[in-house]
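>>> got a predicted structure plus its sequence, pasted below:
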Amino acid sequence: MKNRTITALLIIFTTYCGISQDFQGNATYESKTQVNMDFGNRQMPEDRKKEIMERMKKANERTYELAFNATESIYEEVEKLDQPGNDRGGRGGRFGAMGGAGGDLYKNIKDEKYLVKNDLFGKIFLIEDNLEKLDWKLESDTKQIGNYTAFKATAVKTVKRPNMRAIFRRRGENNKEEEENKEEEFTEKEVSIVAWYTPEIPINQGPSGYWGLPGLILAVSDDVTTIVCSKITMNPKDKIEIKAPSKGKKVTQAEYDEISREKMKEMRENFQNRRGGPGGRGGGRL
């Protein structure tokens, strides 16, 4: 196992050093996320729950394209005709556990930076931050993905997950007990990441925020999401233009996350007030 890994790394290193700056390609990825929703104590007809689950499932089956060269990449969602209202989002600006970006995700491996341009309720933000480095463990397992031989790698990653019980909880009277016992709407947990990369395409790029392996990542999965490459075009006839986003208010990821949380909290409170909920003026529905 160790000898095979070292040999593969030597091959990659030798090849990678000779890559031309004109080296480029496109990779198409299919992303699927499992939906496990807990509606808590909220009373809801079963057909309504089923409808919500089906819509969530469909929304979490997406197609992305990764355009890459020797040092840069752009990861963007492919718009579907049956989803005209697709907002390309759902992650609050973070390419999160694995899912899609709120905007096109630009990665610069040389500088170890990423950029995402996001529209948050009509205001444009440019999120710029350092790429997360995972402590990849290279394994000896291999498998065929399309025309490429892929090697296995594993890592552990801390992710934020939405707490559906808290998000969908029915709010009662605005009392001290509820405030003390309310659950966080997002929770952190450690998850195992399994990736499959191919030394035959010697760049350390990959889908979503993943990178850092000696070869293009063709497949990657965590506890809820699986992303698999379905098509690769190397050195296409028409040159690929990879441009980093440049417009918007510059913020770090942490700053954007806080702005997003505050905005969502404000919207939720306004919605409750309009419905005559806790703190509302109406005290009841008209």
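In hand now; what should we look at? Residues are numbered from 1 along each chain as shown.
>>> please make it C-alpha for all contacts and neighbour counts, starting now.
Noted.
>>> next, the buried residues of the longest strand along the chain.
The strand that spans the most residues within the chain, counting by DSSP state E, is strand 148-162. Neighbour-count burial for strand 148-162, counted by 16 or more other C-alpha atoms under 10 Å, picks out 150-154, 157.
>>> with stretch 244-255 instead?
Counting neighbours by 16+ other C-alpha under 10 Å, one finds that the buried residues in stretch 244-255 are 244-245, 250, 253.
>>> put this next to the first one:
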Amino acid sequence: MKKIIISCLLVTAFCNAQNISNGTITYIVSQKKDHVEQLKEKAKTSESAQRVLDLYEMAEDVTAILHFTAQEAIYKAQESLKNEADKTIVNFTYPMAGGRTIYYNNTIENINASDVSGEYIRVIQEKQEWQLVNETKQIGKYTCFKAIQTNSNRSKVKPIAWYTLDIPLPFGPKGFNGLPGLILEIEEKVYVFKATKIELNSTDFEPIEQPTKGKKITYAEWRERTKNFFTK
């Protein structure tokens, strides 16, 4: 019976894919409330923790956009008007939402394009590996399934994705990809990406432009270049 149910889901997903020509998803990127609460506890006895807390409390939610077709997708965080008007304000959420990096995916490559120390480069990301979990939740009208990224090196807390087979395309926010359905929510250690608006099959959808500016390098080459800026 379980095999029959899975087969039915896959057939339904395939049929759904045939009916989707393009889409745009708006995500809201925000801090986890429990992270701020933990900082508040540390700040009671630590001045450095209080300074970090002050920065997090000044941070604001960030809007980010994912445009996709059946073959490719592109994601970019939107800069807030407040930060554009006052460059002295540091919004901690913005760089974690993706900052000025352009995240591009197609059926062959997953590329992050950005300015690194004055040089614009395109980094080919490594393939993401996922553990599919038998757990679901509802996001809007979509039933979503849980997956955990097992090869993430960002932190000890592995990213959790919630994807839907109703839109069976392997894309998501901030370059997350490779699942059997579109990712509507990502939970990282400190931040959450939540889809708040989904538009499908728009008649005025503009073609996606793949980033071509700058040198293309592998993820290993990028790690070597930036090894003095972070630790594994």
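Received, thanks. Note that the structure is predicted; figures quoted are calculated from it, not measured.
>>> quick one: TM-score?
Aligned and superposed, the two chains score 0.77 in TM-score terms (TM-score structural alignment, normalised by the length of structure 2); 217 aligned residues with a C-alpha RMSD of 3.2 Å.
>>> pull the contacting residues for Thr252 of structure 1.
Going by C-alpha atoms under 8 Å, 6 or more residues apart in numbering, Thr252 of structure 1 touches 127-129.
>>> out of the residues you listed, which sit inside strands?
Short answer: the contacts of Thr252 of structure 1 in strands (DSSP E) are 127-129.
>>> among those residues, who's most crowded?
Neighbour tally across these (other C-alpha atoms under 10 Å): the maximum, 26 neighbours, falls on Ile127.
>>> map it across to structure 2 for me.
Matched to structure 2 by TM-score structural alignment, Ile127 of structure 1 sits across from Val123.
>>> next one: Lys152 of structure 1
Lys152 of structure 1 maps onto Lys146 in structure 2, by TM-score structural alignment.
>>> ok, now Tyr210 of structure 1?
Match for Tyr210 of structure 1 (TM-score structural alignment): Phe176.
>>> gap between that match and Val192 of structure 2?
According to C-alpha to C-alpha, to the nearest Å, Phe176 of structure 2 and Val192 of structure 2 sit 13 Å apart.
>>> Leu66 of structure 2 too?
Relative to Val192 of structure 2, and taking C-alpha to C-alpha, Leu66 of structure 2 is found at 15 Å.
>>> tell me where the stretch 51-200 of structure 1 has strands.
61-69, 72-77, 105-108, 113-120, 123-130, 137-145, 148-162, 186-198 (DSSP state E, counting those that start in this stretch).
>>> other residues contacting the fourth one?
With contact meaning C-alpha under 8 Å, 6+ apart, strand 113-120 of structure 1 is reached by 93, 101-108, 124-131, 244-248, 260.
>>> hmm, back to that, any chance of the ones in strands among the contacts of Thr252 of structure 1 in TSV, plus distance to Thr14 of structure 1?
Compiled in TSV, those are given as follows (distance: C-alpha to C-alpha, whole Å):
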residue	distance to Thr14 of structure 1
Ile127	34
Glu128	32
Asp129	30
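>>> out of the residues you listed, who's nearest Glu61 of structure 1?
Nearest to Glu61 of structure 1 among those is Ile127, at 24.9 Å by C-alpha to C-alpha.
>>> so the closest one touches Lys250, yeah?
Yes - using C-alpha atoms under 8 Å, Ile127 of structure 1 is in contact with Lys250, at 5.9 Å.
>>> number of nearby residues for the nearest residue to the match of Lys152 of structure 1 once chain neighbours are set aside?
Excluding its sequence neighbours, the residue lying closest to Lys146 of structure 2 (C-alpha to C-alpha, 6 or more residues apart in numbering) is Trp162, at 4.7 Å. Neighbourhood size, Trp162 of structure 2 [other C-alpha under 10 Å]: 26.
>>> let me see the contact set for Tyr219 of structure 2.
123-126.
>>> okay, it and Arg122 of structure 2: tell me how far apart.
10 Å.
>>> just His35 of structure 2 next, same as before
32 Å.
>>> the two: which has the busier surroundings?
Arg122 (26 against 14).
>>> check contacts around that one.
Applying C-alpha under 8 Å, 6+ apart to Arg122 of structure 2 gives the contacts 111-114, 211-217.
>>> of the residues you listed, which stay in contact in structure 1?
For the contacts of Arg122 of structure 2, the aligned pairs still in contact in structure 1 (both residues aligned by TM-score structural alignment, their matches' C-alpha atoms under 8 Å) are 111-114, 211-217.
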